[in-house]
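what would the 3D arrangement of this be:
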Amino acid sequence: MKIVVIGGTGLIGSKLVQQLTARGHEAVAASPNTGVNTLTGEGLAQALAGAQVVVDVANSPSFEDKAVLDFFETSGRNLLAAEAAAGVRHHVALSVVGTERLQASGYFRAKLAQEKLIKAAAIPYTIVHATQFLEFLAGIAQAGTEGQTVRLSPALVQPIASDDVASAMADAALGAPVNGTIEIAGPERFGLAALVQRYLAAVGDARTVVADATAPYFGVQLDDRSLTPGEAPRLGTITFETWMTQR
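Modelled structure (predicted):
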């Protein structure tokens, strides 16, 4: 089966292409690096010719409110139109647990706009909501840093390793469309501030993390429900300790 992975040269996309290929499928890595641009439409028709499934794991290069909304709306419209013309039978998209709850954030507003486009299109679909990636911990720490102090919310998170995300996306791509949303998460829950402190200590970073319930997380305040999944998500198998060891 031919499966086109939009964003196929990125963190999740490259792992997904490898997994699909190992399972015996023709996985095409589509990104600006390979001549496929969903913003301009360049290369889309050629990449999608003969494809049964498209998996969109691309992300915006800018998180500025207008730029990120323009990215997800423009690329979403172009991609879904090209899929309809090519006769694609299943659209799979990676989104974020908490998208609908964190609409004070421009990024989450843009992701919700992307999801609405998918649901309004005629192509059968599966939306995968993932929790925050373990690979984001360094960036989360940096975003909360003031001098040698990192100020972060103590709210619960359930982060997932990118390898587990890729496995879940591969299964979704090879399964039947659910015409709805499924959630995936890591096997462990932590307080965000405590987890980042543990991560920094493990990598020899001397910064100190301060738990502050009012500290913004990329522009929004968190509670224990904000970034955690609902009932019965698909759980990954890679724990924080295993992930650190693998690194």
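
contacts, neighbours, all on C-alpha from now
OK.

the strands in the protein, which residues?
2-6, 26-30, 53-56, 90-96, 125-130, 145-146, 149-152, 156-157, 180-185, 190-191, 208-211, 234-235 (DSSP state E).

contact partners of the fifth one?
Same thing as strand 125-130. Applying C-alpha atoms under 8 Å, 6 or more residues apart in numbering, the external contacts of strand 125-130 come out as 90-97, 115, 118-119, 160, 165, 169, 172, 177-185.

show me which of the residues you listed are buried.
Neighbour counting by 16 or more other C-alpha atoms under 10 Å classes 90-97, 115, 118, 160, 165, 169, 172, 177, 179, 181-185 among the contacts of strand 125-130 as buried.

excluding covalently adjacent residues, which one is nearest to G43?
V36 (4.5 Å; C-alpha to C-alpha, 6 or more residues apart in numbering).

burial of that neighbour, as a residue count?
Residue neighbour count, defined by other C-alpha atoms under 10 Å, stands at 21 for V36.

list the contacts of it.
When contacts are counted by C-alpha under 8 Å, 6+ apart, V36 touches A30, E42, G43, L44, A47.

which parts of the longest helix seen in the chain are buried?
Secondary structure of the chain read by DSSP state H shows that its longest helix is helix 65-86. Under the neighbour-count criterion of 16+ other C-alpha under 10 Å, helix 65-86 has 68-83, 86 buried.

contacting residues around that helix?
For helix 65-86, the surrounding residues in contact (C-alpha under 8 Å, 6+ apart) are 38-41, 44-45, 48-51, 54, 60-62, 106-107, 109-111, 113-114, 117-118, 121-123.

which of those are buried?
Buried members of the contacts of helix 65-86, counted by 16+ other C-alpha under 10 Å: 38-39, 41, 44-45, 48-49, 51, 54, 106-107, 109-111, 113-114, 118, 123.

one more sequence to fold, the one below, so I can look at both together:
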Amino acid sequence: MKIAVAGGTGLTGRHVVEELEAAGHRPVVLARSRGVDLVTGAGLDAALAGVDATIDVSNVTTMKRAEAVSFFERAGRHLLDAAARAGVRHHVALSIVGIDRVSTGYYQGKLRQEEIVREGAVPWTVLRATQFHEFAEQILERVPGPIAVVPRLTVQPVAVREVAAALVALVAGEPQKAAPDLAGPRVESLPDMARRLVRTGTVRRRPVLPLWLPGPMAHGGLLPAGPGPRGTQTFEEWLAERRR
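I've put the predicted structure just below:
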């Protein structure tokens, strides 16, 4: 199959492209560096010519609601409209477990993305996954200063490559609409993950101070609420890979 990957040069997208190639598919990368702009729609029609299916792992780095909603609204509409014109038979979008329970600006953008997928003309599957093992590092990168203030959250991190493999398996099958939530093998404390990451020496060494947050986010709102597939790589195994 010829399968287009929106955001194919990003953290998740690179793994999706590798998994597609390993499975014998022909990936088409949709990214600005390849002449395709999801936000404006430039280059999409040409890139999707002859494409059988699409996988959307595009992303924007922001916690602001207006920016997140604007990006996922515009990118999602342009991608799905072009996919419909190209006769794409299956669209798979990656989303996040708990975004309907935890209200943040970024998650509001992801919810809008899901709405656009459901409203679109292309048969679809949405896979919600928990945070990646890289989540603790991403939080640390956003926190300046001599002390890292990390939200006191309970998460169930999953390996990016396992999420990519799940997306590739889904896109090759029939549209499912909402697929079962994908999560990692173990529940973890985000501040503890940050401390263990700091101890590896692969990020800046500094004390980690847990910060309690009110609401669903602090009470398991990011954990899967029901049964579903579980990854195999633990956070500790992921750390061991970083140490090598």
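
just to revisit the earlier point, what's the spacing between the residue nearest to G43 of the first structure and V55 of the first structure?
Distance, V36 of the first structure to V55 of the first structure, by C-alpha to C-alpha, to the nearest Å: 14 Å.

now do V5 of the first structure
Distance of V5 of the first structure to V55 of the first structure, given as C-alpha to C-alpha: 5 Å.

neighbour-wise, which of the two wins?
A direct count of neighbours by other C-alpha under 10 Å for V5 of the first structure and V55 places V5 higher, at 29 against 26.

does that one touch A27 like I think?
Yes - between V5 of the first structure and A27 there is a contact under C-alpha atoms under 8 Å: 6.9 Å.

what touches both of those two?
Common contacts of V5 of the first structure and A27, defined by C-alpha under 8 Å, 6+ apart, comprise V17.

mind listing the helices for the second structure?
Taking DSSP H as the test, the helices found in the second structure are 11-22, 44-47, 65-86, 105-119, 135-142, 160-171, 190-199, 235-243.

in CSV: the ones you listed, plus distance to V150 of the second structure.
Formatted as CSV, those follow (distance: least, C-alpha to C-alpha, whole Å):
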stretch, distance to V150 of the second structure
helix 11-22, 22
helix 44-47, 39
helix 65-86, 21
helix 105-119, 18
helix 135-142, 7
helix 160-171, 22
helix 190-199, 6
helix 235-243, 17
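
quick one on the thing from earlier: ok, which pair from the contacts of V36 of the first structure is furthest apart?
A30 and E42 (10.8 Å; C-alpha to C-alpha).

compare those two (neighbour count), which wins?
Each of A30 of the first structure and E42 has its neighbours counted (other C-alpha under 10 Å); A30 has more, 28 against 14.

am I right that the more buried one is in contact with V4?
Yes - contact status for A30 of the first structure versus V4: in contact at 6.6 Å, counting by C-alpha under 8 Å.

now for these two: what residues contact both?
Residues touching both A30 of the first structure and V4 by C-alpha under 8 Å, 6+ apart: A47.

which non-adjacent residue is nearest the residue of the second structure most remote from its centre?
Residue farthest from the centre of the second structure, counting by C-alpha atoms, centre = their mean, is P146 at 29.4 Å. Spatial nearest neighbour of P146 of the second structure, excluding adjacent residues (C-alpha to C-alpha, 6+ apart): R206 at 6.1 Å.

cool, and A179 of the second structure?
Distances taken as C-alpha to C-alpha, 6+ apart place L127 nearest to A179 of the second structure, at 5.3 Å, with adjacent residues excluded.

run through who's touching stretch 235-247 of the first structure.
Stretch 235-247 of the first structure is touched from outside by L134, I160, A161, D164, V165, I184, A185, G186, P187, E188, with contacts defined as C-alpha under 8 Å, 6+ apart.

measure the fifth one to I127 of the first structure for me?
In this structure, V165 of the first structure and I127 of the first structure are separated by 13 Å, where distance is defined by C-alpha to C-alpha.

ends of stretch 215-224 of the second structure, how far apart?
End-to-end distance for stretch 215-224 of the second structure: 17 Å, by C-alpha to C-alpha.
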